[in-house]
Structure formats: C-alpha cells, structure tokens
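Visitor: predicted model, plus sequence, below.
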Amino acid sequence: MNPVFSLFVILAFLAVVLLLEGSFVYWNDSKSPEVRRVEQRLRAISAGGHEAGESQLLKQRVMSHSPVLQKLLLKMPRAHQLDRLLEQSGTGSTVMHLITVSLLCGLGVLMVGLLLRWPWPLTVLAAAALTAAPGMRLLYKREKRLQMIEAQLPDAMDLISRALRAGHAFPSALAMVGNEAPEPIAGEFKITSDEIGFGISVDNALNNLTARVVSADMRYFVMAVIIQRETGGNLAELLDKLAELVRERFKLFAKVRVLAAEGKLSARILTVLPFCLAAAIQFLNPKYLSVLFTDPMGIRLVIAVLTLMVIGIFAMWRIVKIRV
C-alpha cells in the first residue's frame, strides 16, 4: 500500500475523531439538559431580585442571546417586567422570543386581512388581538401556576415546621421543601435556597421569592419569617398556625366560588353570545351584515357596540370576581 495514502487515511481518521469529540464537548458545555437546567435556575434567580452582584451579571442572559438585541431590550422600560412575567408563568423562553412571536402573529393576521380585503377596522382589531394573544396566554399560565403554588403552600409550611422541630436550620428547611415538595412550589423554594447559598441574605432571598410569586399567602409567610427573625419566637408554631389559616381561607374561597359559579357562567355566555350570533349570521347570509362594514354609519355603530361590550365585560368581570 502507498505510504502517502496510508498516512492520509490515518490523518482523516484522526480529523473525524477530533471533530466528533469537539462537537460532543461543545454540545455538552452549551446544549446539554444539565446546562439548560442550570441556565433556567440562574435566569429565575436574575428575574427575582436586584440584591446580589451575581444577579446583575446574569440579567444579561435573560433578555436575548443576541448582544445587539440584548442592548435594545435593556433600554426598553418594560423589559424586566416581561422577563418576570415569563418566570412567573413557568415558561423557559426569553423576552425576545415573546416579542417575536407576538409581532409575527399580528403581522400574519394583518397580511391575511389585506390579501382577503377584510374591512380595515376588522383587520386592525384582529391583528391587535393576535398580537396580544401570547401575552394573554402567559397571564393565564401565570394565574394557574400561582393557584397551584397557593394550594401547595400550607403543606410546604408544615414541612418547614417539622424540619425546624427536628433541629434543622431555616435555610436547610427551605432546601428540604425544594427537594421533597411537588412542583411548582419546589422550584421556587429551591431558587430561594440557591440564592442563600450564593451569599444573598435570608431576608433578601425571601423578598425575591415574593417578587417571583405574587401571592398574598406567600407575602404573609415571608413577613412572618422576617418578623420572627427580628423579634424572636417559636417559628415552627407560627408556621403551623399560618398553614391552618391558609387552609381555612381556601375552604371559604371554595364556598364563595360555588356560590359565584352561576354568575360567572352567565357572564361568559353573555360575552360569547354576540360574536357567535354574528358568525352564524355571516355564514348563513353574508350580505346581511355587509352594510355594517361598508357604510360609514355602520362602522361607527360597530365601534360603539364593541366599546360598550368591553365596558360591560369589565363590569361583569368585576362583579363575579370576589376576593377572600
């Protein structure tokens, strides 16, 4: 065999092996599941508060992976609020991803409306609604996640109380909740435990917890712990009473929710009914409603009716929303 050809084969084999090894190392350092979990934890810490220097540095990673877009997003006045909304909803995406999806939805509907020659008020309203849809979905997911955390909080406080009675320190009790409690409350307490391990004070870490979890019960828990650390007392007994109080509050809220169920159903039916009737009439007789979108007076009436409907929906929402 030709020695030059043999040397070429050996070098080609070594090049392929090194390429595969380099690709694996790059994937393991940047795209592996463990790295993604660490990045998600660090992103959650950076979205929680502003007390530690580490968090200030990690904020650079929250907005966007592109340096140019990152600088632009940092100049936006509401960028950090959007980032906090993403963390509160339990979504692992970035602010830039949310903005991109919203703009693409709005532009897509706008282009479809222009191609199909929809009336311009309908096109603008549809584009605005689709642009706001990702944000509304995040608000819905955040509300559901907060409800789950509030339902799991009494059991978490009982676990902390038992850990304190067993002789564990308070940070260790928080770590036990993060390791043994179910999600999503386990992730929040694990982030708080990590913040304390990174050097943030217990008070600041608990305040960051209330910033991530916007809940009255969580604020009561944090306030009780902070006051007890300043004044002293039996924290385990205090947490037992607070957990019992939260459970009784949930029982009362369940009774109120049953009593308000009929009103909520009526509000939803009255909200959806006009749009369903308009869609059915448009499908059965398209020319019947065309005058509303072609005549100037019809367009004014449509705008006035939609404005009154929004006011009515807001009023019904306030009536059926009962706080406990």
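Guide: That came through, no problem. Numbers count the residues shown, from 1 in each chain.

Visitor: from here on, contacts and neighbour counts on C-alpha atoms
Guide: OK.

Visitor: now do the contacts for the closest residue to Ala175 other than its chain neighbours.
Guide: The shortest distance from Ala175 to any residue other than its chain neighbours is 5.5 Å, reached at Ser193 (CA to CA, 6 or more residues apart in numbering). Counting by CA atoms under 8 Å, 6 or more residues apart in numbering, Ser193 touches Pro171, Ser172, Leu174, Ala175, Gly178, Ala205.

Visitor: of those, which belong to strands?
Guide: If you go by DSSP state E, the contacts of Ser193 have nothing in strands.

Visitor: including neighbour count and distance to Lys287, could the residues you listed go into JSON lines?
Guide: What follows is the contacts of Ser193, written out as JSON lines (neighbours: other CA atoms under 10 Å; distance: CA to CA, whole Å):
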{"residue": "Pro171", "neighbour count": "17", "distance to Lys287": "69"}
{"residue": "Ser172", "neighbour count": "15", "distance to Lys287": "70"}
{"residue": "Leu174", "neighbour count": "25", "distance to Lys287": "65"}
{"residue": "Ala175", "neighbour count": "20", "distance to Lys287": "65"}
{"residue": "Gly178", "neighbour count": "23", "distance to Lys287": "61"}
{"residue": "Ala205", "neighbour count": "25", "distance to Lys287": "62"}
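
Visitor: dropping in the other structure now:
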Amino acid sequence: MTEGPPSILSLAWLLSLVYVFVAAVFVVRRLTDKSGKELARRIKAATRGRDAATDAAGDLVKRHEMSGLRWLDVFLSRQAWSRRMDKMLAQADIEAPLGIFVLLSLVLATTGYVAASLYAQNPFVRLAVGIGLGLLPFKWIAMRKARRMQEFERQLPEALELVGRALRAGHTFTSGMGMVVSEFAEPIRGEFQTTMEEINFGMGVAVALDNLMDRVDCPDLNFFVVSVKIQNETGGNLAEIVGNIAWLIRERLKLKGRIRVLSAEGRMAAWVLCLLPFFVCGAVQVLNPGYLNLLFTAPLGHILIYLVMGLMTMGILVIRKMVRIEV
C-alpha cells in the first residue's frame, strides 16, 4: 500500500515548529543583547578622559558581534564570507546581525528539504528546493543593498552640484557636505552625515572619504573621492573639479538608461524563453493529466530533463552576458 499525500495538519505542525524555532532565536538574541551596556560603558569611559574613550572605541571594534549566540559569533568571526556579508548588511542599512540571517537560512533550507521529501523522491529535487529556500534571506539582503546603492547613485550628481555651488559661494568643503545632509534624503544624507561627523571628530578628510568609499558600493563615488584627495595634495579649483565630476556622472547615468532601454527586448526574451517551458508543461498537465508521467518516471526522461535544464541554464548565461553592458 502506497502512502498518500501528507495531510494539512502535518504540514501545519511542521510550519509551527519552524515558527517556534525562529521565535526562539529572536528571543535568545534579545536576552543576550549587550549593546546598551556597552554604550553605557563607553560613555562612562569618555567622561574619564580621551585615552579611556579611545580604548573603549578600540575594544568595541574588536568585540563587534555577528550574532547574539556566542558559539555562532565565534564561528562567523573566523569565516571570510561572513565578513563580506557583514559589510553587505551595513551597505544595505540592515541593523540585524548576520547570525539572524544565517539561522533563518538554515531553518528555511531544512524546511524546504523536509517539505520536498514529502512529495519528491529524487534527492536532487529535495536538495535544490532546500538550497533555493536557504538562499532567500541572502538574496533579500543583496536586493536591498542594490536598491539602496542605486538610489545613492541617482542622488550623487545633484549632491555634488550642491557641493560645487557651495564652494563657489565661498563655503568650505564640510559646509557643502552639511548642505547635502540638510537638503537630501536617505541614503546619501546618512552617509555624508557620517563622513562629516568623522571629520568634525578630528579624522582627516582623506581618511573620512576613504571610509565613505568603503561603506558605499558605488563606482561613481570613487571619481569624487580620488579627485578630492588629489586636490588636497596638489591644489586646484575644487569647485570646478566637483562640477565636472557631477556632469560626468550624470552623463554616465543617461548612457546607462539608454542601454537599459535598448536591451529591454533581450531581457524580455530571456524571461519568455525561461518561463515558457514550465507554462507549457503546466498547461499540458492540466488539459491531459498523466500525459507527462513517463517523462518523470522513465530513466531516459530524467536524462532529458537534466539535459534541458542544463541547456536552459547555458542560454540564460549567454543572454545575460549579451544584455549586460558595462559603462
């Protein structure tokens, strides 16, 4: 006797266990969060003198936590990929620690694998579903970072023009950045405000701009930072330099927009070619149930499925290479 499909009650029980586990992770994170105590210690150290404050700041950098769980924080601190992901979290303006997303990814991967095993006997299908669900939190981080960096790139030319006008009016460079902070919205306001605070606290302009370039993943910002650093060393008309950089960035954005419009047809063709086989299979299965069963049960059918998936992947990579043009 073959087992039938799992009941709704069993799936609900499985999802309940997943939610309880995720909730437990957040509770543990809340109970082990020591950021308030660390902040109070730094303030107390700052009142005792500059040296103590410097030691507290250095100690805080050393004790940057990637997770509220001690064992997970130790594990993540020893990994190279975790440092890159932690930097991506900062660029995406996500305050949650990396450990939350790692645990969530493990929970989703395990849930996907277990749920797929209830319906599919092929281990590759189970593994694919588990990996796909496990990558969802990191995909969300990448998408949030991309949107934030795209918005920063869109705001950058106008912000640099404002800095250039402030320099022509006789204001200082930091005053021009202060105007950007007061006139613009996020994300450029927060990044420029952090740079201004570093300069006001005694950090050199070149070092503060290097930190800005490290925090923001925007190639156009490199032109501005390098030009300001060169101007500080060799001299020159900074207002004219900033204005020219703003014009250059705006022209690059126009060119990228034109390229995106011209390549829209190729991207749409890629979507159609990728989704059409699945829609056709679904329509055939609905109109004539059992017609495709041989494709999923026979060994030759499995070979054909793997071959088709490989060819589709190769086609996606080729089309992606064709429509992605670097400016």
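Guide: Sure, I can see it. From a predicted model like this one, the values you see are computed outputs, not experimental measurements.

Visitor: hang on, the earlier thing: Glu150 of the first structure versus the residue nearest to Ala175 of the first structure, what's the distance?
Guide: In this view, Ser193 of the first structure and Glu150 of the first structure are 19 Å apart by CA to CA, to the nearest Å.

Visitor: and if you look at Asp295 of the first structure?
Guide: Between Asp295 of the first structure and Glu150 of the first structure the distance, using CA to CA, works out to 52 Å.

Visitor: with Leu114 of the first structure instead?
Guide: As defined by CA to CA, Leu114 of the first structure lies at a distance of 46 Å from Glu150 of the first structure.

Visitor: give me the more crowded residue out of the two.
Guide: Shown here are Leu114 of the first structure and Glu150; by other CA atoms under 10 Å, Glu150 has more neighbours (22 against 13).

Visitor: aligned partner of the more buried one in the second structure?
Guide: Taking TM-score structural alignment, the alignment pairs Glu150 of the first structure with Glu153 from the second structure.

Visitor: likewise Ala44 of the first structure?
Guide: Mapped onto the second structure by TM-score structural alignment, Ala44 of the first structure lines up with nothing.

Visitor: quick one on the thing from earlier: could the contacts of Ser193 of the first structure go into TSV alongside distance to Phe221 of the first structure?
Guide: Putting these into TSV (distance: CA to CA, whole Å) gives the following:
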residue	distance to Phe221 of the first structure
Pro171	15
Ser172	17
Leu174	12
Ala175	16
Gly178	16
Ala205	13
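
Visitor: quick one on the thing from earlier: tell me which helix or strand the match of Glu150 of the first structure sits in.
Guide: helix 136-168 (DSSP states H and E).

Visitor: how distant is that helix from the center of its chain?
Guide: For helix 136-168 of the second structure, the separation from the chain centroid amounts to 14 Å (computed by CA atoms, centre = their mean, to the nearest Å).

Visitor: other SSEs contacting that helix?
Guide: Using 3 or more CA pairs under 8 Å, 6 or more residues apart in numbering; DSSP states H and E as the contact criterion, the elements in contact with helix 136-168 of the second structure are helix 80-91, helix 98-117, helix 173-183, helix 188-200, helix 238-262.

Visitor: for Tyr19 of the second structure, which of the ones you listed is the nearest?
Guide: When those are compared for distance to Tyr19 of the second structure using CA to CA, the nearest one is helix 98-117, at 9.3 Å.

Visitor: what's the mean deviation for the closest one versus the first structure?
Guide: Once the two models are superposed, helix 98-117 of the second structure sits on average 1.1 Å from its counterpart in the first structure (mean CA distance after the TM-score superposition for the first structure).

Visitor: what residues in the first structure pair up with that helix?
Guide: With TM-score structural alignment as the criterion, helix 98-117 of the second structure aligns to 95-114.
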